[in-house]
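Visitor: only the shape, not the letters, is given here:
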């Protein structure tokens, strides 16, 4: 989560309960949760009949990508809400002006169907692996759901397990990756999403760029020269 910002309830955590370490293998991974979320964060025009309520978003630091670079990450959608009050989560690629380039995926509970994209939701623009994402049903146990951990309202509660998303960057430029989740129609029973391993062109998004070795040596040389002058 180095350099990530956001609104509402977002951050990093280790696996607990039903949500285990991702295939990427990080000791901690990112999350967004509707528990203690804020208003006004749903996707405009997305969700069908009803209204978005409290939600949270996490935004990556800006990153550069070349034409043809692969953007990849893992996600795991978790919800204690079901039936007609189904919350949803998403990932978007934004350009440097914060305009949407691609709605990479949306995740939402259904009554016995796939969670990606879920009902009344657009199809994902990213390639998902596995492509079919039926929810692991039950009362999901994850501390990020707050007091709703271990609870369930009606059919559709559970978690997807870790899914890999891949998207090919069409044009070179600077971009942001946004992760979000929102309650739908009410704020009873919360939902959340874990995410990990966001890379572009094989480089982890948010990793500080190391100083090239020649510049490091030059810096050390200048420091040494400074000490030599002081001694004189």
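Guide: That came through, no problem. Just so it is clear, the structure is predicted and the values come from calculations on it, not from any experiment.
Visitor: for the rest of this, base every contact and every neighbour count on C-alpha atoms.
Guide: OK.
Visitor: what about the residue most central in space within the chain, which helix or strand?
Guide: Residue closest to the average C-alpha location in the chain (C-alpha atoms, centre = their mean): residue 179, at 3.7 Å. Using DSSP states H and E, residue 179 falls within strand 173-184.
Visitor: give me the angle between the helix or strand following that strand and strand 173-184.
Guide: The helix or strand immediately downstream of strand 173-184 is strand 191-200, counting by DSSP H and E. Angle of strand 191-200 versus strand 173-184, following axes from the mean of the first three to the mean of the last three C-alpha atoms, to 10 degrees, is 170 degrees.
Visitor: quick check: buried residues in strand 191-200?
Guide: 191, 192, 193, 194, 195, 196, 197, 198, 199, 200 (16 or more other C-alpha atoms under 10 Å).
Visitor: adding distance to residue 8 as columns, could you present the residues you listed in a markdown table?
Guide: Below are those laid out as a markdown table (distance: C-alpha to C-alpha, whole Å):
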| residue | distance to residue 8 |
| --- | --- |
| 191 | 13 |
| 192 | 12 |
| 193 | 13 |
| 194 | 15 |
| 195 | 16 |
| 196 | 19 |
| 197 | 22 |
| 198 | 21 |
| 199 | 24 |
| 200 | 26 |
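Visitor: which of those residues lies closest to residue 175?
Guide: For the buried residues of strand 191-200, the minimum distance to residue 175 (C-alpha to C-alpha) is 10.3 Å, reached by residue 200.
Visitor: surely the closest one touches residue 66?
Guide: No - counting by C-alpha atoms under 8 Å, residue 200 sits too far from residue 66 to count as a contact (9.0 Å).
Visitor: quick revisit: in the strand holding residue 179, which residues are buried?
Guide: By neighbour count on 16+ other C-alpha under 10 Å, the buried set for strand 173-184 is 175, 176, 177, 178, 179, 180, 181, 182, 183, 184.
Visitor: now stretch 76-93
Guide: 76-82, 84-93.
Visitor: repeat for stretch 61-71
Guide: For stretch 61-71, burial by neighbour count (16+ other C-alpha under 10 Å) applies to 61, 62, 63, 65, 69, 70, 71.
Visitor: among the buried residues of strand 191-200, which pair sits farthest apart?
Guide: Longest span within these, C-alpha to C-alpha: 191 and 200, 27.2 Å.
Visitor: okay, one more to line up with it:
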């Protein structure tokens, strides 16, 4: 009976271990935006989720969809208050908790049909539980020459980005979220950045929100947008958590059966000892 007991314990442990690994793998494979904008996220203006489209390729996370915000059909009153903002859009996550030292990571791609002196811009920032900005993570800005990311002439960023500086891939960008501006270009500065990786170490434990935004500057013509994906905090995605697949449930069920066998063998051992 002792041998059986050890085998049952080992089988149960193995099944639970496999089940946990399967759940973890399912979470890692799930894209934040594969089912659209996650429930509970808030959008002001125009936001959405799309697969590879035009100049914005499939996200580097391997997910099917990425999220985006666009100044197309945006609203007034958004931006960082730098001056000249007209219309734009903002997407904000649900509240999430993080510990000091947790890594906040995601990738982004800035796309703009505007150029010359019309310096549209995009950003991401971390907000505390009272929606007060804590960290400006990255900026991107239309400019005829120089650094598009971090945004030329904008406040310094606090995340680490890879590549460290990015100039625009010039040309009229074809991308559906730009609406009627897709495939158009107003002078030098239009184009897209390609996917850029951003990482930031949370300074203090607490409750936070992550915000993505884009805004037209000086006019509301020739739209700009921002794509983003792969958002994780401490290695865990911000978004819907996937339901374990049938294989995972089977493994967990096998683990429960193993534990039941362990309990039964213990009762039989006690009965034999009492006799």
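Guide: Yes, it's here. None of the values given here were measured: they were computed from a predicted structure.
Visitor: TM-score for this pair?
Guide: Here the TM-score for the pair of chains, by TM-score structural alignment, normalised by the length of the first structure, is 0.86; 210 aligned residues with a C-alpha RMSD of 1.7 Å.
Visitor: can you tell me the closest non-neighbouring residue to the residue nearest to the centre of the first structure?
Guide: Closest residue to residue 179 of the first structure in three dimensions, ignoring its sequence neighbours and counting by C-alpha to C-alpha, 6 or more residues apart in numbering: residue 91, at 4.6 Å.
Visitor: need the helices for the first structure, in chain order.
Guide: Taking DSSP state H as the criterion, the first structure carries its helices at 213-231.
Visitor: so what does the host helix or strand of residue 28 of the second structure touch, helix or strand wise?
Guide: Per DSSP H and E: residue 28 of the second structure is located in helix 2-29. When contacts are defined as 3 or more C-alpha pairs under 8 Å, 6 or more residues apart in numbering; DSSP states H and E, helix 2-29 of the second structure sits against strand 236-237, helix 246-274.
Visitor: let's have the ones you listed in CSV, adding mean neighbour count.
Guide: Formatted as CSV, these follow (neighbours: other C-alpha atoms under 10 Å):
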stretch, mean neighbour count
strand 236-237, 18
helix 246-274, 15
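Visitor: ok, which of the ones you listed comes nearest residue 61 of the second structure?
Guide: Per C-alpha to C-alpha, nearest to residue 61 of the second structure of these: strand 236-237, 11.2 Å.
Visitor: which one is the aligned partner of residue 119 of the first structure in the second structure nearest to, not counting chain neighbours?
Guide: Counting by TM-score structural alignment, residue 119 of the first structure corresponds to residue 152 in the second structure. Distances taken as C-alpha to C-alpha, 6+ apart place residue 141 nearest to residue 152 of the second structure, at 6.1 Å, with adjacent residues excluded.
Visitor: what lines up with the one you found in the first structure?
Guide: Using TM-score structural alignment, the partner of residue 141 of the second structure in the first structure is residue 108.
Visitor: wait, that match sits on residue 88?
Guide: Yes - counting by C-alpha under 8 Å, residue 108 of the first structure does reach residue 88; the two are 4.5 Å apart.
Visitor: residue in the second structure matching the residue nearest to residue 179 of the first structure?
Guide: Using TM-score structural alignment, residue 91 of the first structure pairs with residue 124 in the second structure.
Visitor: surely that match meets residue 209?
Guide: No - using C-alpha under 8 Å, residue 124 of the second structure is not in contact with residue 209; the gap is 10.6 Å.
Visitor: tell me the counterpart of residue 203 of the first structure in the second structure.
Guide: Aligned against the second structure by TM-score structural alignment, residue 203 of the first structure finds its counterpart in residue 236.
Visitor: any idea what residue 57 of the first structure aligns with in the second structure?
Guide: Per TM-score structural alignment, residue 57 of the first structure is aligned with residue 90.
Visitor: separation between the closest residue in space to that match that isn't next to it in sequence and residue 48 of the second structure?
Guide: Excluding its sequence neighbours, the residue lying closest to residue 90 of the second structure (C-alpha to C-alpha, 6+ apart) is residue 213, at 4.3 Å. In this view, residue 213 of the second structure and residue 48 of the second structure are 12 Å apart by C-alpha to C-alpha, to the nearest Å.
Visitor: residues shared between the contacts of the two?
Guide: residue 69 (C-alpha atoms under 8 Å, 6 or more residues apart in numbering).
Visitor: what's the local residue count around the residue nearest to residue 47 of the second structure when sequence neighbours are not counted?
Guide: Distances taken as C-alpha to C-alpha, 6+ apart put residue 69 closest to residue 47 of the second structure, at 4.4 Å, once the chain neighbours are dropped. When neighbours are counted by other C-alpha atoms under 10 Å, residue 69 of the second structure registers 30.
Visitor: does residue 69 of the second structure touch residue 75 like I think?
Guide: No - at 11.8 Å, residue 69 of the second structure does not count as touching residue 75 under the criterion of C-alpha under 8 Å.
Visitor: mutual contacts of those two, please.
Guide: Shared contacts of residue 69 of the second structure and residue 75 (C-alpha under 8 Å, 6+ apart): residue 89.
Visitor: any idea what the residue nearest to residue 90 of the second structure aligns with in the first structure?
Guide: In the first structure, the residue matched to residue 213 of the second structure (TM-score structural alignment) is residue 180.
Visitor: residues contacting that match?
Guide: 32, 41, 55, 56, 57, 58, 89, 90, 91, 193.
Visitor: repeat that for 6 Å
Guide: 56, 57, 89, 90 (C-alpha atoms under 6 Å, 6 or more residues apart in numbering).
Visitor: likewise for residue 110 of the first structure?
Guide: By C-alpha under 6 Å, 6+ apart, the residues touching residue 110 of the first structure are 118, 156.
Visitor: run a quick neighbour tally on residue 225 of the first structure.
Guide: Counted by other C-alpha under 10 Å, the residues lying close to residue 225 of the first structure total 12.
Visitor: nope, residue 19 of the second structure is what I was after
Guide: Neighbours around residue 19 of the second structure, by other C-alpha under 10 Å: 23.
Visitor: dump the residue contacts of it.
Guide: 248, 251, 252.
Visitor: hmm, try it at 8 Å
Guide: Counted by C-alpha under 8 Å, 6+ apart, residue 19 of the second structure has contacts 248, 249, 251, 252.
Visitor: could you do residue 129 of the second structure as well?
Guide: Contacts of residue 129 of the second structure (C-alpha under 8 Å, 6+ apart): 95, 206, 207, 208, 209.
Visitor: so residue 31 of the first structure sits against residue 191, correct?
Guide: No - between residue 31 of the first structure and residue 191 there is no contact under C-alpha under 8 Å: 10.8 Å.
Visitor: and residue 168 of the second structure, how far from residue 65 of the second structure?
Guide: Look at residue 168 of the second structure and residue 65 of the second structure: by C-alpha to C-alpha, they are 23 Å apart.
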